[in-house]
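> Pasting a predicted model and its sequence here:
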Amino acid sequence: MSITAAMVKELREKTGVGMMDCKAALTETNGDMEAAIDWLRTKGLAKAAKKADRVAAEGLVGVASEGTKAAVVELNSETDFVARNEAFQALIAGTSQAALAVDGDLEALASSTFPGSSKSVSDTIKDAIATIGENMSLRRSAALSVSSGAVATYVHSAIADNLGKIGVLVALESEGDAAEVAAFGRKIAMHVAATNPLSLGVEDLDQDVVERERQIFSEQARESGKPENIIEKMVEGRLRKFYEEVTLTKQAFVIDPDNTVEQAVEAFAKTLGKPVKLTGFVRYALGEGIEKEQTDFAAEVAAAVGS
């Protein structure tokens, strides 16, 4: 039987499953709509689709490293409880490893092969949704690498090796001892976890952010009634202070507040006896930017009692 686009569309509307999966289901069942739905359910796809509208803002951030490369991944679930499920932890650990091979590219990661399996990362996650019974979402991934040196990793609020609520990568280029560079990089990664800088340096800052701050500082300074030339100096002074707060290299180093991160790197390079360059960082905090559904538990209980 010929499978038409209209049939695929109808099955997709009934199940919420992707077009390619719907076409495969109809092909397998010779166009029988109800049998196709059952086929999708046996594969766990229809179950996963029905959960797809539920907010997944919990879960875990995972990191993985190998040689001079490291990757970080965020995999979301609906509840924090699932984050303590060993199967979910194994899922994100494997996904983090897979991210290394694709340089953190999210689309490539989804279609890449899950370690120790013949299935893709995307299909492995679908299987886990059906097994664990919660919506899950592979939200983002990133990787950093250096030609020599180390990409240090750090996980804050870890609940298992390399899995937790905040994951950080810090890349340091150096010809010095890799183990020493990695140990120092971990200290910077801990700093990044604590301070959440907006960028590596001043030149990397989003210019829209800088301009917005400049406008705010200008309006504040003009309220003083001082001349324009004085206002300009006031604004530049406040911008310098802003840079010290939000750029990694200019921030006071948490472990040694008398020095900036930039100065700490210079001091470490002298101790190491080799140049060291801080080339990048990535910081993922679980669920940041996701609008979580707010529930009033007391209201829910009252409604249940009254029904």
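All right, it came through fine.

> For the rest of this, base every contact and every neighbour count on C-alpha atoms.
Fine.

> Could you verify my assumption that G59 touches L75?
Yes - counting by C-alpha atoms under 8 Å, G59 touches L75, with 5.9 Å between them.

> need the helices for the protein, in chain order.
5-15, 19-28, 33-42, 45-50, 80-83, 86-101, 106-111, 121-132, 178-195, 207-222, 228-246, 261-272, 297-306 (DSSP state H).

> got TSV for the ones you listed, with distance to V282 too?
As requested, these are arranged in TSV below (distance: least, C-alpha to C-alpha, whole Å):
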stretch	distance to V282
helix 5-15	37
helix 19-28	34
helix 33-42	38
helix 45-50	30
helix 80-83	22
helix 86-101	14
helix 106-111	15
helix 121-132	22
helix 178-195	9
helix 207-222	19
helix 228-246	14
helix 261-272	16
helix 297-306	36
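
> One more to weigh against that first structure:
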Amino acid sequence: MAAVTAAMVKELREMTGAGMMDCKKALAATDGNMDEAVEFLRKNGQAKAEKKAGRIAAEGLVKTVIDGQKAAIVEVNSETDFVAKNADFQAYVADVADQAVKSDAADMDAFMAEAWTADASKTVKEALVEKVAVIGENLSIRRFEKVEAKDGCVVDYIHGGGRIGVLVVAKSSVVNDAVKEALKNVAMQIAALHPLYVSRAEVPQDFIEKETAILKEQARNENPDKPENILDKMIIGRLNKELKEFCLLDQAYVKDGDLTVGKYLAAVSKEVGAEVSVEKFVRYETGEGLEKKSENFAEEVAKQMGGN
């Protein structure tokens, strides 16, 4: 049996990013064969990933990338905020975003099966499995979306170091610094106030019907003695107020409360001599809708120190 030297362990660790003891075990199990040891770690990484897959990954980062007229936004989750701040994890999320902007995948299954652009010898899924093994937490590429501006531009905005990310697709025959600055302001508005639609024209009828029913029930409970026709009139104002919150162009502009976002864009359009309009936006917030685990960080460290 070949002796496992410190130099061999160091070399394998630099090649794979795996832990020192894992590298030593891999070399011992493969009689010092470096290629087999790498394969051993990959297989072991797969086992680790499967073991960790049941753990909640609700922290992480949102990342955007713009490539000319195309752009992509991704959310990659980790178990802890500590890992989300790790430089290795952040570099990996940037690679995922680069993968997304070049991808033709229509869904997550197709995306995970693609060749990993950072190393075409593996798939996106295999690269994720290896990263789980290196970082030691369950990680998840939760979602991605790719957009394209055919007659204008795309701008992005990242808030809170990656907690919220926004892409805004705009139509404009003029694309200059003033237009991009205005759209960046709109992206910040979207990050802060979380609209659901660009305009009222986008609001689905079933959404309006559902909200109307809820508002009518509220009005009926508050005014049990009023007839139905009066309640119907009361909820019109309430529904309009809600739609102003849900629709971007109807929202009060955060930098000037005397304007709506629609009126702000109209003013910008007049200034640059071309109509600037928002065609689409995408807003991701890290862990949105996911259950977040509640665990004492000191206890987690103690568990890891104890070998668990």
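Looks like it came in fine. These figures come from a predicted structure and were not determined experimentally.

> quick one: TM-score?
TM-score of the superposed chains, computed with TM-score structural alignment, normalised by the length of structure 1, equals 0.77; 258 aligned residues with a C-alpha RMSD of 2.3 Å.

> related to what we said a few turns ago, quick one: closest of the helices of structure 1 to G167 of structure 1.
In this view, those are compared for proximity to G167 of structure 1 by C-alpha to C-alpha, and helix 178-195 is the closest at 7.5 Å.

> what about that closest one, how far off from structure 2?
Once superposed with structure 2, the aligned residues differ from helix 178-195 of structure 1 by a mean of 1.4 Å; criterion: mean C-alpha distance after the TM-score superposition for structure 1.

> can you list contacts of that helix?
Contact partners of helix 178-195 of structure 1, identified using C-alpha atoms under 8 Å, 6 or more residues apart in numbering, comprise 148-154, 156, 166-172, 174, 248, 253-255, 261, 268, 272, 281, 283.

> Which of the helices of structure 1 sits closest to S65 of structure 1?
Set against S65 of structure 1 and scored by C-alpha to C-alpha, the helices of structure 1 come closest in helix 86-101, at 7.3 Å.

> List the buried residues for that closest one?
When burial is assessed from 16 or more other C-alpha atoms under 10 Å, helix 86-101 of structure 1 yields the following buried residues: 88-89, 91-101.

> Kindly report the same for stretch 198-215 of structure 2.
Using 16+ other C-alpha under 10 Å as the test for burial, stretch 198-215 of structure 2 gives V198, S199, E211, T212, L215.

> Turn those residues into CSV, columns for distance to L139 of structure 2.
As requested, those are arranged in CSV below (distance: C-alpha to C-alpha, whole Å):
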residue, distance to L139 of structure 2
V198, 32
S199, 36
E211, 37
T212, 40
L215, 41
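
> which residues of structure 2 does stretch 23-33 of structure 1 align to?
Counterpart in structure 2 of stretch 23-33 of structure 1, with TM-score structural alignment as the criterion, is absent.

> what's the first-to-last distance across that stretch?
Taking C-alpha to C-alpha, to the nearest Å, the first and last residues of stretch 23-33 of structure 1 lie 11 Å apart.

> Please indicate which of the contacts of helix 178-195 of structure 1 are buried?
With burial judged by 16+ other C-alpha under 10 Å, the buried subset of these is 148-154, 156, 166-172, 174, 248, 253-254, 261, 268, 272, 281, 283.

> quick one on the thing from earlier: which of the contacts of helix 178-195 of structure 1 fall in strands?
Using DSSP state E to define strands, the subset of these located there is 149-154, 156, 166-172, 174, 253, 281, 283.

> what about S120 of structure 1, how many neighbours?
Neighbours of S120 of structure 1 under the rule other C-alpha atoms under 10 Å: 18.

> Please apply the same query to F297 of structure 1.
9.

> One more: E232 of structure 1?
The burial metric for E232 of structure 1, expressed as a neighbour count using other C-alpha under 10 Å, is 17.

> Please apply the same query to the one 10 residues further on.
Applying other C-alpha under 10 Å, we find 17 other residues in the vicinity of F242 of structure 1.

> gap between the two ends of stretch 143-153 of structure 2?
One end of stretch 143-153 of structure 2 sits 23 Å from the other (C-alpha to C-alpha).

> for stretch 290-301 of structure 1, same thing?
End-to-end distance (C-alpha to C-alpha), stretch 290-301 of structure 1: 26 Å.

> cool, stretch 37-47 of structure 1 as well?
Between the opening and closing residues of stretch 37-47 of structure 1 there is a gap of 10 Å (C-alpha to C-alpha).

> Ok, stretch 27-41 of structure 1 next?
Stretch 27-41 of structure 1 has its terminal residues 15 Å apart, counting by C-alpha to C-alpha.

> Over to stretch 24-41 of structure 1?
13 Å.

> Show me what counts as buried in that stretch.
Within stretch 24-41 of structure 1, the residues scored as buried using 16+ other C-alpha under 10 Å are 24-27, 29, 31, 33, 36-41.

> Take these and write them to JSON lines, including distance to S117 of structure 1.
Listed next are those as JSON lines, based on distance: C-alpha to C-alpha, whole Å:
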{"residue": "A24", "distance to S117 of structure 1": "21"}
{"residue": "A25", "distance to S117 of structure 1": "23"}
{"residue": "L26", "distance to S117 of structure 1": "26"}
{"residue": "T27", "distance to S117 of structure 1": "25"}
{"residue": "T29", "distance to S117 of structure 1": "27"}
{"residue": "G31", "distance to S117 of structure 1": "31"}
{"residue": "M33", "distance to S117 of structure 1": "31"}
{"residue": "A36", "distance to S117 of structure 1": "26"}
{"residue": "I37", "distance to S117 of structure 1": "26"}
{"residue": "D38", "distance to S117 of structure 1": "25"}
{"residue": "W39", "distance to S117 of structure 1": "22"}
{"residue": "L40", "distance to S117 of structure 1": "21"}
{"residue": "R41", "distance to S117 of structure 1": "22"}
